[in-house]
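Colleague: let's see this in three dimensions:
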Amino acid sequence: MNFAAGASAPYRTGRIQLLIPALILIVFTVVSGLAPSRAEAQSYSFTAVTVDGNARIPTGTVLSYAGIARGQVVSAAELNDAYQRIVASGLFETVELTPQGNTLVIAVSEYPTINVINFEGNRRIDDEALTAIVQSSSRQVFSPTQAEADAAAISEAYSQQGRLAARVTPRIIRRSDNRVDLVFEVFEGSNTEVERISFVGNTQFSDRRLRQVLESKQAGLLRFLFRSDTFVADRIDFDKQVLQDYYQSRGYVDFRITGVNAELSRERDGYLVTFNIEEGQQFRFGEISTVSSYAGVDAAIFQEALNVRPGVVYSPTVVENSITRMERLGVTEGRDFLRIEPRITRNDRDLTLDVQFELTRGPRIFVERIDIEGNTTTLDRVIRAEFDTVEGDPFNPRAIREAAERIRALGFFADAQVNAREGTSPDQVIVDVDVEETTTGSLSLGGTYSTDDGFGLAVSFQEANFLGRGQVLQVTVTGVSSSQDYVLGFAEPHFLGRDLRFDMGGSYQVTESDYANYDSKKAEYSTGLTFPAGELSTLNLHYTISNTDLSYADDEDVGPLIEAEIQRSDVLESSVGYRYTYDSRISGLNPNAGVLLEFGQDFAGVGGDVEFVQTSARAIAQTKIMNEEVTLRATFNAGHISNIGSSTTLVTDRYLIGGTYMRGFTSDGFGPRQYLADTYDDAIGGMAFATAQFDVEFPLGLPEEYGISGGAFYDIGTAWGLDQTASNILYDDGPLRQVVGLSVFWDTPIGPLRFNWSHALEKETYDKEQTFNLTIRTEF
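Modeller: As a prediction, the model looks like this:
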């Protein structure tokens, strides 16, 4: 057995040694047969090159792409390169290169011409909007590459509306004469909603409050009517900036967003968006000081101009407003090139920020000119009116930025860019304004409803940039069951090129009152000027002329006083007046609180049939508490009419209280009345009134995407006085009325609904109470 094993090994080794040379010989032979030699590589030389199939494209163009000259020796690889160059031109649908002896034949078929472009399956975006998106157009050569790019652009447009599943497929339909119809087949898909928005890291403000700040909203009950509850990536980026501004304006200077997670839900029909934030500590203003390194400038004068005080919650906006105020004072003082640099010192121990405003002299740079481009409709002067700077003035970067914000706020432009560049010399700059026009006209249909007047319809046309002059033209027609209003208004915001608003308008009102025993017709014309009286205040001067005619309502009896006023017929009133307004609710120091103060007088007797002085006042104070989730509001209204001489007023001039001024009562709910049992009951109005309304609004614990919140109110008021002596007059001594009530607010796509349930704590016998009231007003 050992021998057999030992003898077999030399035998197998010998066979392998004999096979190796044979295998090497076979491999060498095969490889040698497959590998072409350089001498055998095919080459061509053509004495002629012809092009077939081209109709629109010149033969010379095809030959230039091919790059093969007559008599040139070319290899097969070079022929392939020529083929690739012709294909890459994008001019031909098919290309063939065929050597025929000494002739190279280039056969091409051109891409067809687009006959028409159609869209199918689109409902959310109309054909006109899609046509503006695509680059392909009729009578243009069809390009598959461009068609695919257009399909991608349409898909992106749907994505911006939250339809991330939208698919667009370009198709062609062959027509005669080498034409095609290009059809984009659109599958819109459903909205990808924002199913939930949550926050991680917030301790000072609840998720509910922060969600109210964001532009994006969670999907709610009426999701099919909302667009803000669809997921759009760009909107999330905007939300991040809004959230940053919200916290910083409330003193959280260290606030930052560490990340935003947007994940598809398990059902893949909605996104779960989570904002990861770090709030930091709230800072307040510490020491406020002003120093000057500008020779001859007294810092104390500028310090006195500041309205910010220590202890106020810090806000960058307050600092910016303070700088603007000081720069304006510098212009008044004749200090050109004044610059204010805020230097902020952080005090972590007491959580304050000391702000030192340093007055310095900036570089001597002037505005050479202001160039405006892109305004095809809007006149240059409308845009220039938003600049406090003109050519030749000292250059102030802050003033230019503020002008840019005002231009954008006009609403006339889809985009407005304002930039400064060096002028013809280093000490001059050119301000470039590049705008993109947008539509400024609107036609709106409005629905109104109240339990007093029932349903109504309002049709309004407004052009905010009339004839490109920045003027406002508005026509409104409103009709409810008891009255019809026709209003025409015109406004020039920069009258005579100044910060002066000019208004003029006319109206005609026909009233067939359900709550009074008379009808009325009133035609009125008014005009006025409004101008700033301070940083937060305005003054309005106006003139009004009107004609009022009272008449009997059908089958109604009226008292002697109304009877006498109907007999006066066509009463002409002519008056001049003023109204002063102070409003800190938006641009004041406190973003959560503010006041509105308004006082005005009208002096009737500048001609006409009546003479009186009418004085009115209004005050509103509002604040938010409990992490800004609860709103407190107090509103005071008062008015008084004083006759001059023997003149007397009409019932339409006097105060009929209820509804807006005093909830829980109808429009003529309380006040002086002329009453005789079973004969007449006329609300005649008082010569004076005063009301106070106190409101609280609060969340009800429902998801905020439903838009439902609650409220409670308490109203107290009275109306009194009469300028005529008459019998059977009640309540002219002004007894108080008091009302309490509950409210439910519902923000819906068809308008803000308000449900009021009220109960009169104190009223008089013949007052007309209204225990429930529903109001709605919207534009759609």
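Colleague: drop to CA atoms for contacts and neighbour counts, all remaining ones
Modeller: OK.
Colleague: mind listing what the closest residue to Gly505 other than its chain neighbours touches?
Modeller: Of all residues not flanking Gly505 in the chain, Gly489 sits nearest, at 4.2 Å (Cα to Cα, 6 or more residues apart in numbering). If you count contacts by Cα atoms under 8 Å, 6 or more residues apart in numbering, Gly489 has them with 472-475, 503-506.
Colleague: would a markdown table of those with secondary structure be doable?
Modeller: Shown next, in a markdown table, are the contacts of Gly489 (DSSP: H, G, I helix; E, B strand; the rest coil):
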| residue | secondary structure |
| --- | --- |
| Val472 | strand |
| Leu473 | strand |
| Gln474 | strand |
| Val475 | strand |
| Asp503 | strand |
| Met504 | strand |
| Gly505 | strand |
| Gly506 | strand |
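Colleague: and these as a markdown table, adding distance to Asn540 and neighbour count?
Modeller: Converted to a markdown table, the contacts of Gly489 look like this (distance: Cα to Cα, whole Å; neighbours: other Cα atoms under 10 Å):
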| residue | distance to Asn540 | neighbour count |
| --- | --- | --- |
| Val472 | 18 | 19 |
| Leu473 | 19 | 19 |
| Gln474 | 20 | 19 |
| Val475 | 22 | 18 |
| Asp503 | 10 | 19 |
| Met504 | 13 | 17 |
| Gly505 | 15 | 18 |
| Gly506 | 18 | 18 |
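Colleague: for comparison, sequence B:
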Amino acid sequence: MLSLARHRQTDLNPVPLFRGLQAVLVAFVLLIGFSAYAQEAQTPIPQTQTPQAGNPAPEAVQAPTVIKSIQVSGNQRVEANTVASYLLFAPGDPYSESRIDTSLKTLYATGLFADVAIDPRDGNVLIQVIENPIINRVIFEGNKSLKTDKITDEIEAEPRSIFTRSDIQEDVQRIIELYRQSGRFAATVSPKVVQQPQNRVDLIFEIAEGPVTGVKRINFIGNAEYADRELRKQIVTAESRWYKFFSSNDNYDPGRLEYDREQLRTYYTNRGFADFRVVSAVAELTPDQEDFYITFTMDEGEEYRWGDISVETQLDELDPEFLERLIRIQTGEIYNASQVETAIDTLNFAAGTTGYAFVDIQPDIRRNRDTKTVDLVFNVVEGPRVYIERIDIVGNTTTLDYVIRREMELVEGDAFNRILLDRSRNRVRALRFFEEVEITETQGSSPDRAVVEVKVKEQPTGELSFSAGFSSADAFLVDMSITQRNLRGRGQLLRFVIRASSNRREIDLRFTEPRFLGRNLAAGVQLFDVTIDFLEEAGFRQSRTGGQLSLAFPLTENTSLSTRYSLRQEDIEFPQQNQCAALNATSQAGGARPQDLQLLSLCEQSGGRISSIVGYTFSWDRRNDPITPTGGFDVNFSQDVAGVGGDVKYLRTDVRANAYKGLYKNVIASATLAGGYIRGWGGDDVTINDRYFKGNFDFRGYDNAGIGPRLVQVDGETGQVTQRLNALGGNAFGLASAEVSFPVGVPNLLGSLFLEAGTVGLLDDSFKSDFVSASNTPGVEVGDACGAVTDDGNDATFVTCQRSIDDLSIRAMLGASIFWESPFGPIRFDFTKPLRQFDYDDRKSFQFTTRTRF
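Modeller: Reported below is the predicted structural model:
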């Protein structure tokens, strides 16, 4: 606005009252006028401004009433028409200060301009802009632990994009967050800009990564029922150790810490502590910024048991008493929160079979703090009819969408069901591809439509591990494995394993497609090369090289069936193998001696044979936890038929059942029944490398192949065993065990008491022996039947017999075990005392094993 400075003039008209005082009055008025003039002279006078080139003219005194034209200046890359398209006015529109102001903000919000000025100029609007520069290059300096590609995938800045300082600051925060997720909390990022011609800039991120920030210690406060060692197993975050250089969970991640809180809550509420809560989870950085101390403060509350369980419903077709019988929650059992979801699934299924597809089951959990019981009422009502309009999946940077969608139990168009959504979330979590899985729903295009969003956060799925250990049975153990559980983001499993010990060497390569042909069918292929050394126990070494194809699919929620086909070449080696040619020639001539029959049977199995085997396994799993069960059972029944081609013919049947029961807090009882039987068919007997050899950890208290049929040397006169020879293995075995595990009151130590009983036997008659192996008695020769010598009353002075003992005698063993979670890995000690044994058994009263990963 222009304004003119105005000077006030003072009129001097003195009244001629007293002429004698005229001079005095004139002087007084002059003095007043001079003071007023001096005061006005000190007031700034607005100066008339002359417009300069490049600057908008000052606003006129009168605002324009109509916009006549629009002119754009200062633009280099952006077209004038593009600038005008963001304006809220056009030529011919009435002038509006609010529209001018909004247009100014709109131009700034585009991010295209660093400065914008709008000058009306009597209706001829001039818009002067200064454009933001264009990013020429994005350069990273100092990033060693994170690849440049990983950083560029997370930030917004890229070549040929517009440079704005606010966006660059956001990118700086994203880079810092990436480093924090990788365990580097001391990382700093400094952005720098290098000006280039044509309004371009090079953007440089100078990165100081700092040291890796590990987890020095994980502490728990308020845990009276469970030891720190047990709780550390339940969370994902792990303490840093020097040998965990391939681990990615031993650094602090806030997102992972929230997941750990949920894991602790689940662990406690599934074991009776209904009031459990994590009061706080605090991570404190050490002064050197190298490690974190993580502290979980918890309130365990009291242990609860189930009280009254009931079902209430007003639906005519549903019988509450029938529904109550379907619920597997028993009054008096320890409270388990996961059983509620299982019961709801059961009730939903039962309601669905009667035609109620939109049933809504609302559990009403009532805690009785006085009696420490939890009453549970299931309210079954008919819910609103809502259908799924769309399923959106976000956050999966590696895993493909269809891998997640195939775990969803609902698809577009299905009736909305909260239970099925929760079950879908558990199925996606069970893939173990994601740190976090969250499923939310919002209203769709209409009230009866819902949009489901599945939000996931990826986690590493590859693993490279080395293990080394020592045991009393295998001496040394070395294990190297490379595993990728989510190959190419398709949910496929690829694993390569090399194992070696003093009596076993194995190479195993396997690949599994969990959804073969897009169906709920897991298909796998396996290649292997295994060598097992039984030279000390049974006098032979066996090798197997081949492959296996498998298909597995669920039958029901708790049962599954897996089928397989194996083709392998098998061979055995033994020290007397150079005698086989002569023995075979003698046998063909009909002159085989009894003492050579065992060696001859080994010779017949040497040279390599092809085994073609078809089999299946039926599994029934009702355990409450697949890792540390405290209730339920599991059963596995399998059969294999060899002889569909190949050189070997047999039928093998195996069964194993386990049951678990939580007695009190960490005291868990378990029982096992196992058995197996193999028999040849088509005139074939079962060869030594296909028989059952039990002992060591299969039957504690015995060495490898320590029980079962065995060659022994006996005194021909007394029948006493004088020497234990080779184990022969058996065609059948049976095993029963009962065990109770418990804490011993020392951190990182668990104990157990066990009772085991079992047997191995039923050797084919063609592999049994009974002959004189040495004699100094007239009329008794090597090769005679021992029974003839001992039964005819001869006065034998020196007779030694070789016999195969196979009587299915029951062995029983009482023992105790100690499990120690040492800093170098788990160590297990077993101490046993026989309740029933035989002289020819290969006993072992103490054994231990340890293994560590690094």
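Colleague: overlay them and tell me the TM-score.
Modeller: The TM-score (TM-score structural alignment, normalised by the length of the first structure) is 0.74; 723 aligned residues with a Cα RMSD of 5.3 Å.
Colleague: coming back round to it: quick one: the residue nearest to Gly505 of the first structure and Leu243 of the first structure, what's the gap?
Modeller: Distance of Gly489 of the first structure to Leu243 of the first structure, given as Cα to Cα, to the nearest Å: 38 Å.
Colleague: can you give me the helices for the stretch 51-200 of the first structure?
Modeller: 59-66, 76-88, 127-133, 144-160 (DSSP state H, counting those that start in this stretch).
Colleague: I'd like the contacts of Gly489 of the first structure laid out as JSON lines, including distance to Ala399 of the first structure.
Modeller: JSON lines is the format used below for the contacts of Gly489 of the first structure (distance: Cα to Cα, whole Å):
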{"residue": "Val472", "distance to Ala399 of the first structure": "26"}
{"residue": "Leu473", "distance to Ala399 of the first structure": "30"}
{"residue": "Gln474", "distance to Ala399 of the first structure": "32"}
{"residue": "Val475", "distance to Ala399 of the first structure": "36"}
{"residue": "Asp503", "distance to Ala399 of the first structure": "28"}
{"residue": "Met504", "distance to Ala399 of the first structure": "31"}
{"residue": "Gly505", "distance to Ala399 of the first structure": "34"}
{"residue": "Gly506", "distance to Ala399 of the first structure": "38"}
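Colleague: any idea which of the residues you listed is closest to Glu512 of the first structure?
Modeller: Nearest to Glu512 of the first structure out of these is Gly506 (Cα to Cα; 20.3 Å).
Colleague: is it true that the closest one touches Phe490?
Modeller: No - using Cα atoms under 8 Å, Gly506 of the first structure is not in contact with Phe490; the gap is 9.2 Å.
Colleague: what's the closest of the helices of the stretch 51-200 of the first structure to Leu443 of the first structure?
Modeller: The minimum distance between Leu443 of the first structure and the helices of the stretch 51-200 of the first structure falls on helix 127-133, with 19.2 Å, by Cα to Cα.
Colleague: count the neighbours of the nearest residue to Gln417 of the first structure once chain neighbours are set aside for me.
Modeller: Nearest non-adjacent residue to Gln417 of the first structure, counting by Cα to Cα, 6+ apart: Asp434, 5.2 Å away. The tally of other residues near Asp434 of the first structure (other Cα atoms under 10 Å) stands at 16.
Colleague: pretty sure Asp434 of the first structure belongs to a helix, no?
Modeller: No - going by three-state DSSP, the assignment for Asp434 of the first structure is strand, not a helix.
Colleague: quick one on the thing from earlier: which among the helices of the stretch 51-200 of the first structure is found nearest to Ser460 of the first structure?
Modeller: Closest among those, using Cα to Cα: helix 127-133, at 25.0 Å.
Colleague: now do that closest one: everything it contacts.
Modeller: Applying Cα under 8 Å, 6+ apart, the external contacts of helix 127-133 of the first structure come out as 118-119, 150, 153-154.
Colleague: where's Glu506 of the second structure, which helix or strand?
Modeller: According to DSSP states H and E, Glu506 of the second structure maps onto strand 504-513.
Colleague: actually Arg663 of the first structure, not the one I wrote
Modeller: Arg663 of the first structure belongs to no helix or strand when assigned by DSSP H and E.
Colleague: do I have it right that Phe665 of the first structure meets Lys768?
Modeller: Yes - using Cα under 8 Å, Phe665 of the first structure is in contact with Lys768, at 5.8 Å.
Colleague: residues contacting the residue nearest to Gln417 of the first structure?
Modeller: Asp434 of the first structure sits next to 372-374, 416-418 when contact means Cα under 8 Å, 6+ apart.
Colleague: comparing Phe665 and Lys768 of the first structure, which shows the higher neighbour count?
Modeller: Taking neighbours as other Cα under 10 Å, Phe665 of the first structure and Lys768 compare with Phe665 leading, 27 against 17.
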